[in-house]
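Chemist: sequence plus predicted model, see below.
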Amino acid sequence: MRLNAAPDVAPLPPPPAQVRPIDHILLRGEPTRPALDGRAGHMDFAEMEATLGHLAAWLAGFGLAPGDRVASWIAKGPVAALMPMAAPRAGLVHVPINPLLKRAQVAHILADSGARLLIATDARLESLHDDDVPGDCERHSESDTACAMTGGPSLPPSGAAPDALAAILYTSGSTGRPKGVMLSHANLWLGAVSVAHYLRMAAEDRTLCVLPFSFDYGQNQLFSTWYAGGCVVPLDYLTPRDVIKSIERRRVTTLAGVPPLWVQLVELDWPPEVAAQLRRLTNSGGALTPALVSKLRTLFPQADLYPMYGLTEAFRSTYLPPALVDMHPDSMGAAIPFAEILVVRPDGAVTDDDEPGELVHCGPLVAQGYWRDPARTAERFRPAPPASTYGGTAVWSGDMVRRSAEDLLYFVGRNDAMIKSAGNRISPNEIEDAALAVRGVAQAVALGVPDERLGAAVRLLLRTDSGVDPAALETDVRAHLKQELPNFMQPRDIRFVTHFPVNANGKLDRAAILADHPA
């Protein structure tokens, strides 16, 4: 069965009618409307387009070959906002590097991508050793780049083919080496069209960009907002309170986040008039729990809430329309426009309703594979299941989900994260959701740890709300889990932590958590 976009969203024309080179995105905005607003100043769409032309010409002036890679390791601001379009306009491929990464990770990305040019802040350039940077890779400061794009020669919009490579986005690398996901102009453009459409974005919207632009979710905030003719507000925040201040000062209407950020934000005191400014909240990078959904709905009653699911290899797969959130708070929703989502058994056959299976994403949002890594590409990018309408290459996500009779998807767990205990396959998310239903639990992570008798036992890690007594809470949690879950899902032990580590994209780093609590 094919899962179509939610019925409250009108259908879009077929993808070929929608595709433009990604550097054309600013041409959609009214020239005098604001396109960028932040600490580094503001520009309207005409000024942004002119600046983009200068930056692209400066990049082209290095004489690199078409398709050469340009890496950026910079703070949010005009340069970071324009680089994803300037490099492709110059015939180059952009490789954004998360500012939170360290020297060794950056060195791997530079070497793996074969970057010929690196643009970074002065401090980040100084942190690199000579052998961290390929010998044929030039280094330039962000400040020099910002000066170069204020005038001089200009490049017009490109005529790039839809399937031309535009960007390589590196996964966070919580397990193994980071992989470079290859994205075409069509991938980026159709992602912008799809998201702007189902979020119902308009020219009056202002998006606070708190997520890294190296993260596909974060980068799409730029493209989808500009596609709708709206304004982006980049923010490198130090504390969650900086988010509240920016929403107030910049008249923000749209905020995208990941679960660890929402957990922090709902614990703050929001002035009612500031919370009321927000028209929509979007979530990806991990499932929202029913308890967190309830807190968000209470704190932001006037904002539409969009739970979403995606993976870098296919950008975005599903979303849950706001009208369904209260009735189905733990659902991933259904397919976004231009995505075909199938739930299949190991043999590729489509599952029955409520039968767990692997989520397979088909259609034009599927990336082109992993950069210079045919072996891992063959593992994840495989022929679409026979039931696919699109056919061709699909992304086999490795995520286990189930489809309800109402055609809504529910996350079960990662194939590689399932806890196998005494012959039972246990989803950590099911245990975590049950624990989070207990008053006083702020966050929960379930792990599988070695056990001689069971093979693996469940360890439950909890972070409490402020002022909660851990001993009393453990009693309450155990009582609730015994009532809600079968015996084989009961945790062998419960431990309390003060915080959970997150990766460079702000998502819970389960590999690091497991390393801290191995046995």
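Modeler: Okay, I see it.

Chemist: switch to C-alpha atoms for all contacts and neighbour counts from now on
Modeler: Fine.

Chemist: quick one, strands of the stretch 351-500 of the chain?
Modeler: 357-362, 381-383, 393-403, 409-414, 419-421, 424-426, 441-451, 455-464, 493-496 (DSSP state E, counting those that start in this stretch).

Chemist: residue 303 reaches residue 274, doesn't it?
Modeler: No: Residue 303 lies out of contact with residue 274 (CA atoms under 8 Å); the separation is 11.6 Å.

Chemist: the more surrounded of the two?
Modeler: residue 303 (22 against 18; other CA atoms under 10 Å).

Chemist: wait, what's in contact with the more buried one?
Modeler: Residue 303 makes contact with 276, 278, 279, 280, 281, 297, according to CA atoms under 8 Å, 6 or more residues apart in numbering.

Chemist: now with 10 Å?
Modeler: Listed by CA atoms under 10 Å, 6 or more residues apart in numbering, the contact set of residue 303 reads 253-255, 275-282, 296-297, 322.

Chemist: of all those, which comes closest to residue 156?
Modeler: Nearest to residue 156 among these, counting by CA to CA, is residue 254 at 30.7 Å.

Chemist: circling back to that earlier point, intersection of neighbour lists for residue 303 and residue 274?
Modeler: Joint contacts of residue 303 and residue 274 (CA under 10 Å, 6+ apart) are residue 253.

Chemist: closest to the centroid, which residue in this protein?
Modeler: In the chain, the C-alpha nearest the mean C-alpha coordinate belongs to residue 217, at 3.4 Å (CA atoms, centre = their mean).

Chemist: what separation do you get for that residue and residue 94?
Modeler: Taking CA to CA, to the nearest Å as the measure, residue 217 falls 16 Å from residue 94.

Chemist: now residue 325
Modeler: For residue 325 relative to residue 94 (CA to CA), the value is 36 Å.

Chemist: included below, for side-by-side comparison, is a second structure:
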Amino acid sequence: MEPAGPLLKGYHDYEEIVSQSPAEVTAEPLTDENLAAELFYTSGTTGHPKGVILSHRTLYLHALNVIASLRFMDEDNLLHVVPLFHVNGWGTPHTLTAVGGKHVMLRKIVPPDILRLIQEERITRIFAVPAVFIALLACPQREAYDLSTLKQAFIGGAPSSLTLITRIEEAFGCRAIVGYGLTETSPVISYACPKDNMRDWQVSQRRAYQVRTGTEIIGTQIRVLNHKGEDVASNDEEVGEIAIRSNVVMTGYYKDPEATQKAIRDGWFYSGDLATINQEGCLRIVDRSKDIIISGGENISSAEVENALYSHPAVLECAVIGVPDEQWGEVPVAMVVCKPGTQTTEAELIQHVHGQLAHFKCPKT
């Protein structure tokens, strides 16, 4: 990690601490692999943060699962764009270290610094949330950097769009895929890497697959269940809650047995995420159950409306929320940031969404 200038009061220099440590460290032998190894706090959409207990066994099995599924190798150089305390960041240290790859740390998210490090450190993989990739694509200096070593852009942490997948692949010349995971699952449990049988697919067809939530990684079982606890039809239309069974699922919530019992039932972890599933077992996230907008008795996925907005050429970023309405209970409202040098109108954006979705799903403003 590059220095960030003089240390602030109360802070310590990592390199100095390491240099003062003894060369030989005697580690106590691990007598029980199920002992807690890490504790991460998550709030999701449910309010107060809950401590997620991940055991030694959970962490090393997750690393092995991801290595086998995503084909990590010792030649990989990975740029940690996401902080290690974030769900997108903490699984990677075990995975990449296990294969002998190189970690490149980032002190602060500054698009030109990210692009420079990709060039200087010959980065092969980058994991980031959609907002970071949007910022990189909008960076005026982007074309000045050589990004040819980049093989994979892994998008997670928030819903992505087909437009974003397309722009990343065209601008960076690498494969862009979506992955899915949670704090409670160490985190990665599914990914949308194209399969060998998709080599002859049209580019647009392949990208439409890559923007999905994907199929389960090795060592993980995933079901999509309706409110009765039954599997939904594999028609990519019926919506249900994602449930996961795997050795990478948390031990439980720290000092919260009630929340643990509510989340893990009959050996399955209930994620709170809503999705559909197709005949090939490929997931498509619809929304968080708490983020569904209910308007006039109809369920509206904020992510679906956002994806429709992202397909407009002037939209850089957007967010859709539900606001109270006396007639309909809730209605969707969109907040949009335009790309530099572009213009659009409220009426034009609403009409654009109306061309893709049912009328009741369109933002009112």
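Modeler: Here it is on my side, so go on. Just so it is clear, the model here is predicted, and its values are computed rather than measured.

Chemist: TM-score for this pair?
Modeler: In this superposition the chains share a TM-score of 0.89, using TM-score structural alignment, normalised by the length of the second structure; 350 aligned residues with a CA RMSD of 2.2 Å.

Chemist: tell me which of residue 325 and residue 94 of the first structure has more neighbours.
Modeler: The residue with more neighbours, out of residue 325 of the first structure and residue 94, is residue 94; 28 against 21, by other CA under 10 Å.

Chemist: next one: the more buried one from residue 282 of the first structure, what distance?
Modeler: Residue 94 of the first structure is 26 Å from residue 282 of the first structure, by CA to CA.

Chemist: picking up where we left off before, residue 127 of the first structure: which of the contacts of residue 303 of the first structure is nearest?
Modeler: Using CA to CA, the contacts of residue 303 of the first structure come closest to residue 127 of the first structure at residue 255, 32.3 Å.

Chemist: on that earlier part again, may I ask which of the contacts of residue 303 of the first structure has the most neighbours?
Modeler: Within the contacts of residue 303 of the first structure, residue 254 tops the neighbour count with 25 neighbours, counted by other CA under 10 Å.

Chemist: which residue in the second structure aligns with that one?
Modeler: Alignment note (TM-score structural alignment): residue 254 of the first structure maps to residue 125 of the second structure.

Chemist: how about its match, what does it touch?
Modeler: Applying CA under 10 Å, 6+ apart to residue 125 of the second structure gives the contacts 72, 76-80, 118, 149-154, 174-175.

Chemist: so what does residue 165 of the second structure match up with in the first structure?
Modeler: Match for residue 165 of the second structure (TM-score structural alignment): residue 293.

Chemist: count of neighbours near its match?
Modeler: By other CA under 10 Å, the residues close to residue 293 of the first structure number 18.

Chemist: ok so, going back, return the most buried member of the strands of the stretch 351-500 of the first structure.
Modeler: Stretch with highest mean neighbour count among the strands of the stretch 351-500 of the first structure: strand 357-362 (a mean of 26; mean count of other CA atoms under 10 Å).

Chemist: whereabouts in the second structure does it align?
Modeler: The aligned range for strand 357-362 of the first structure in the second structure is 240-245, by TM-score structural alignment.

Chemist: mean distance between the matching stretch and the first structure after superposition?
Modeler: Compared with the first structure after fitting, stretch 240-245 of the second structure deviates on average by 0.5 Å (mean CA distance after the TM-score superposition for the first structure).

Chemist: so who does the closest residue to residue 127 of the second structure other than its chain neighbours touch?
Modeler: Closest residue in space to residue 127 of the second structure, ignoring its immediate chain neighbours: residue 154 at 4.7 Å, by CA to CA, 6 or more residues apart in numbering. Residues near residue 154 of the second structure by CA under 10 Å, 6+ apart: 88, 125-130, 133, 165, 175-180, 191-193.

Chemist: give me that answer again for 6 Å
Modeler: 127, 177, 178 (CA atoms under 6 Å, 6 or more residues apart in numbering).

Chemist: how many residues are close by the corresponding residue of the first structure for the last one?
Modeler: In this case it means residue 178 of the second structure. Under the alignment (TM-score structural alignment), residue 178 of the second structure pairs with residue 307 in the first structure. Residues lying near residue 307 of the first structure (other CA under 10 Å) number 26.

Chemist: one more: the one 5 residues further on?
Modeler: Counted with other CA under 10 Å, residues neighbouring residue 312 of the first structure total 18.

Chemist: same check on residue 135 of the second structure?
Modeler: Per other CA under 10 Å, the neighbour tally for residue 135 of the second structure reads 16.

Chemist: about what we covered before: contacts for the match of strand 357-362 of the first structure next, please.
Modeler: The contact list for stretch 240-245 of the second structure, computed with CA under 6 Å, 6+ apart, reads 221-226, 268-271, 273-275.

Chemist: what's the closest non-adjacent residue to residue 155 of the second structure?
Modeler: residue 178 (4.8 Å).

Chemist: which strand or helix spans the one you found?
Modeler: Counting by DSSP states H and E, the element that carries residue 178 of the second structure is strand 175-181.

Chemist: with the first structure superposed, average distance for that strand?
Modeler: For strand 175-181 of the second structure, the mean deviation from the first structure after alignment is 1.4 Å (mean CA distance after the TM-score superposition for the first structure).

Chemist: quick revisit: ok, the contacts of stretch 240-245 of the second structure vs residue 109 of the second structure, which is closest?
Modeler: residue 273 (27.8 Å).

Chemist: aligned partner of the closest one in the first structure?
Modeler: Counting by TM-score structural alignment, residue 273 of the second structure lines up with residue 399 in the first structure.

Chemist: so that match touches residue 416, yeah?
Modeler: No: taking contacts as CA atoms under 6 Å, residue 399 of the first structure lies outside contact range of residue 416: 8.6 Å.

Chemist: who's in contact with stretch 104-117 of the second structure?
Modeler: Contacting residues not belonging to stretch 104-117 of the second structure are listed as 1, 79, 80, 81, 136 [CA under 6 Å, 6+ apart].
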